[in-house]
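>>> okay, predicted coordinates and the sequence, questions at the end:
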Amino acid sequence: MCRKREGAETASEKAVRLSNMKRLLIVAHAPSPNTRRLRDAAECGARHPDIDAVEVVVKPPLDAGPRDIRRCDAILLGTTENLGYMSGALKDFFDRSYYAVLEEKQGLPCALYIRAGHDGTGTRRAVESIVSGLCWRWAQEPLVLRGEWQDSFVDHVEELGLYLAAGLEAGVL
């Protein structure tokens, strides 16, 4: 469960925090209650109360685009496995963004989670191919959540969001 930060910060503490602020963009296709739980878990992890200097922006793929990518310091992608491929919404996001950010966002740290009813291999391969073409770099191996729904999937995605945001804040990404 997400926790709020406690205690008030001074104006100077807030100014320092804002000047060092990094932005994590979460672009996740969430067409069902369970995939919305995964998207919310990624956001919850990224907004952990111990992480002060990361702004988290969450958008569905059809609402995100090149401007969002240009403004972020790392990106977390989430998709369902659809007929052995990524969701059409995530593919549309890549189609609209690829050439617009190709040159200027090389090296962007990224991570991926896939909600796969089967094995997720084709979905993973498709996203990895696009990420490779963009010259983004994996902050962590893609997380493939295979088979029947398990509540532990939520914990795994929350950890992914937390680790990505913590790495961004620490400057190791």
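Ah, there it is.

>>> use CA for all of it now, contacts and neighbours both
Will do.

>>> count the residues that sit near residue 84.
18 (other C-alpha atoms under 10 Å).

>>> another structure for you, compare them:
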Amino acid sequence: MSARRHLLIVYHSQSGHTEALAQAAHAGAQAVEEVEVRRLRAFDAGLDDLLWAHGLLLGTPENFGYMSGALKDFLDRTYYPAQGRVEGLPYAVFISAGNDGSGALAAIERIARGYPLKPVCEALIVRGEVDAAALARARELGETLAAGIAFGVF
């Protein structure tokens, strides 16, 4: 392929668990040479980053059964300006959950349908501590999303 594709990883972390997952996903995505990866904290990411992307990976802790306020802020800030400009953008989600993560996932999916973004991988929900197996799954998620956008699967 002549032009590199772009993967944007947007995440928020307070305890470090979600950041560890974001780092692992980033490492996995970097294994795909055809893809340039940009990993940003949610408060640092904006519309230009979203418009740059050919794929989006969203990461959040589960806060009170919901996504983090920082990730919600990113989605709020980019929603209206992105309308008609990111339709069908492939995306995936990873969640560090203290409970079951279903509320956070449902909220992200509901908002993503409004953009509308295209879900392309099963969400990774890590319940409890982030161990080596969880990091391996995050790495695989990053690599899968990157490969899919690099080779036109998504």
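Thanks, I have it. From a predicted model like this one, the values you see are computed outputs, not experimental measurements.

>>> what's the mean distance for the helix ranked longest in structure 2 versus structure 1?
Using DSSP state H, we find that the single longest helix of structure 2 is helix 132-150. By mean C-alpha distance after the TM-score superposition for structure 1, the fitted helix 132-150 of structure 2 averages 0.8 Å away from its aligned residues in structure 1.

>>> mind listing the helices for structure 2?
Secondary structure of structure 2 (DSSP H): helices at 17-30, 47-52, 69-82, 102-114, 132-150.

>>> the first one maps to which residues in structure 1?
The alignment of helix 17-30 of structure 2 onto structure 1 (TM-score structural alignment) covers residues 34-47.

>>> go on, the last one?
In the comparison with structure 1, helix 132-150 of structure 2 aligns to the range 151-169 (TM-score structural alignment).

>>> list the buried residues of that stretch.
Going by neighbour count (16 or more other C-alpha atoms under 10 Å), the buried part of stretch 151-169 of structure 1 is 153-169.

>>> check stretch 76-91 of structure 1 too.
In stretch 76-91 of structure 1, residues buried by neighbour count (16+ other C-alpha under 10 Å) are 76-82, 84-91.

>>> quick one, what contacts residue 153 of structure 1?
Shown in contact with residue 153 of structure 1 (C-alpha atoms under 8 Å, 6 or more residues apart in numbering): 38, 145.

>>> distance of it from residue 11 of structure 1?
The gap separating residue 153 of structure 1 from residue 11 of structure 1 is 39 Å, by C-alpha to C-alpha, to the nearest Å.

>>> longest strand in structure 2, please.
When structure 2 is parsed with DSSP state E, its longest strand is strand 89-97.

>>> remind me what that strand packs against, helices and strands.
Applying 3 or more C-alpha pairs under 8 Å, 6 or more residues apart in numbering; DSSP states H and E, we find strand 89-97 of structure 2 packed against helix 17-30, strand 55-61, helix 102-114, strand 117-119, strand 124-127, helix 132-150.
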